[in-house]
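Novice: for reference, the sequence and a predicted model appear below.
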Amino acid sequence: MTKTTLYIARHGKTMFNTIGRAQGWSDTPLTVVGERGIKELGVGLKQFDLTFNEAFSSDSGRTIQTMEILLNELGQIDIPYTRDKRIREWCFGSLDGGYDAELFMGVLPRIYGTETEFRNLTYEEMANGIMEADTAGWAQPWDVIKERILSGFTDIAQKIEAQGGGNALVVCHGMTISTLVYLINPDIPKQSLDNGSVTVLTYENGQFTVDIVGDMSYRAHGAEVLDGRV
């Protein structure tokens, strides 16, 4: 059986990404710069002759828009495509749409103490802090976040595996991808994932392995092709 590999891309840069607002379950479209970045990614993936059995994204507009660009650039618009709400971004509740700096540099440090650096918080602590600050009651507890993300990706991998293995293309969100990586291998340091970066997982014998996190080489190569530098 061919091994199962998930190529997980973070969506293209959006309006909220550009002005530094927490997007969560709220949504804004890709900017012109964001569309160009995903075009670069699609061209780069195609240059490496990557083909995909199926495509998957969250049900957020920004991931759907990203996937449409990618499949067009890959020339693979006819492969099966599933939208799964389980691989949405974290929900920030009433903090959705607020400025990133206020959430991560203000709200969370105020909850855990002014000397707390939010990057040192565990994902569970971040989830608990967001729930405490959320006045709408929409934010999800850590147990719900980790279960939906892990089950969503496990089902994707098992579906591809049941077909004999191969590659799946997945588009989702920065914190969703980072959380998944942590759940698979907690020893991998946290890192901020760029728009259009690719994280690669393999799935064999019921286990995920993290091969690479936040790879920007596909985008870089695609940019060179589009700019006529190669």
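Specialist: Looks like it arrived, so ask away.
Novice: make it CA atoms for all contacts and neighbour counts henceforth
Specialist: Fine.
Novice: what segments of this protein are strands?
Specialist: 4-10, 54-57, 81-83, 166-172, 198-204, 207-215 (DSSP state E).
Novice: adding distance to F92 and mean neighbour count, write the ones you listed out as TSV.
Specialist: Rendered in TSV, the data for the strands of the chain read as follows (distance: least, C-alpha to C-alpha, whole Å; neighbours: other C-alpha atoms under 10 Å):
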stretch	distance to F92	mean neighbour count
strand 4-10	18	25
strand 54-57	20	24
strand 81-83	21	16
strand 166-172	16	24
strand 198-204	23	20
strand 207-215	23	16
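Novice: a markdown table for those, including distance to N185?
Specialist: Shown next, in a markdown table, are the strands of the chain (distance: least, C-alpha to C-alpha, whole Å):
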| stretch | distance to N185 |
| --- | --- |
| strand 4-10 | 16 |
| strand 54-57 | 22 |
| strand 81-83 | 26 |
| strand 166-172 | 19 |
| strand 198-204 | 11 |
| strand 207-215 | 7 |
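Novice: so which of those strands is nearest P186?
Specialist: Shortest separation from P186 across the strands of the chain is recorded for strand 207-215, at 10.7 Å, computed as C-alpha to C-alpha.
Novice: let's bring in a second one:
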Amino acid sequence: MSERLLVLVRHGQSEWNLKNLFTGWRDPDLTALGVEEAKKAGARLKAEGYQFDIAFTSQLSRAQKTLDLALNELGQTDLPITRDLALNERDYGDLSGLNKDDARVKWGEEQVHLWRRSYDVPPPGGESLKDTVARTLPYYVTEILPKVLQGNRVLVAAHGNSLRALIMVLEKHTPETITHRELATGAPVIYRLKADSTVESITDLAG
């Protein structure tokens, strides 16, 4: 029987994560810790005996580098990789590049919290989580899910919010509960799917 394996990995810590900046579609590199997190993700998957047939990532270098480092640990540097902006992080618009504490001073704690944690309120010039779902989910349904259901073992390295869009469907979250679903950097989450595309089991390799 085909395995129907889907593994999601959030990129390792980026330079702007470290500096507490809104990142979105901006393209900072991984920190030294982020590099280690990416390598550790690959090492964890290797230790559990996982191998992959195809990988997907965003058009942002922190996700691409995380994927490359993980695949190097897995000994799968020649794996086919598809890069698409549909898997990019949520676009934070006018907040991109701003320090989160400075943004709270400028707009107030409550407003910034609403932009960051509500489901459908976008920051100025940017995307809400709902907008990110509308961008990411169709790509999952048309490009990633069919590969999984065909029996391919699929690895996706992307971002906190683009992965939440997938997790919303996989784990059957509501608009209220998905905003509280945390994803550790560099921690693989492993889904085995049934033939009808619903989840049979979840294994979280965080920690």
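Specialist: Here it is on my side, so go on. Note that this is a predicted model, so its numbers are computed, not measured.
Novice: start and end of stretch 148-155 of structure 2, how far apart?
Specialist: From its first residue to its last, stretch 148-155 of structure 2 covers 10 Å (C-alpha to C-alpha, to the nearest Å).
Novice: surely K39 of structure 1 touches E68?
Specialist: No - the pair formed by K39 of structure 1 and E68 falls short of the contact definition of C-alpha atoms under 8 Å, at 10.1 Å.
Novice: with neighbour numbers in mind, choose between those two.
Specialist: For K39 of structure 1 versus E68, neighbours defined as other C-alpha atoms under 10 Å are more numerous around K39 (25 against 14).
Novice: gap between that one and Y123 of structure 1?
Specialist: For K39 of structure 1, the distance to Y123 of structure 1 (C-alpha to C-alpha) stands at 32 Å.
Novice: next: G98 of structure 1.
Specialist: Between G98 of structure 1 and Y123 of structure 1 the distance, using C-alpha to C-alpha, works out to 20 Å.
Novice: higher neighbour count, the two?
Specialist: Applying other C-alpha under 10 Å to G98 of structure 1 and Y123 shows that Y123 carries more neighbours, namely 18 against 15.
Novice: structure 2: which residue goes with that one?
Specialist: With TM-score structural alignment defining the correspondence, Y123 of structure 1 maps onto Y119 in structure 2.
Novice: show me what R164 of structure 2 lines up with in structure 1.
Specialist: Matched by TM-score structural alignment, R164 of structure 2 corresponds to S178 in structure 1.
Novice: wait, what's in contact with its match?
Specialist: K190, Q191, L193 (C-alpha atoms under 8 Å, 6 or more residues apart in numbering).
Novice: narrow the residues you listed to those that are buried.
Specialist: The neighbour count (16 or more other C-alpha atoms under 10 Å) marks L193 as buried among these.
Novice: A157 of structure 1 matches what in structure 2?
Specialist: Residue correspondence, TM-score structural alignment: A157 of structure 1 in this structure matches L145 in structure 2.
Novice: what sits closest to that match if chain neighbours are left out?
Specialist: Using C-alpha to C-alpha, 6 or more residues apart in numbering and skipping the chain neighbours, the partner closest in space to L145 of structure 2 is S197 (7.6 Å).
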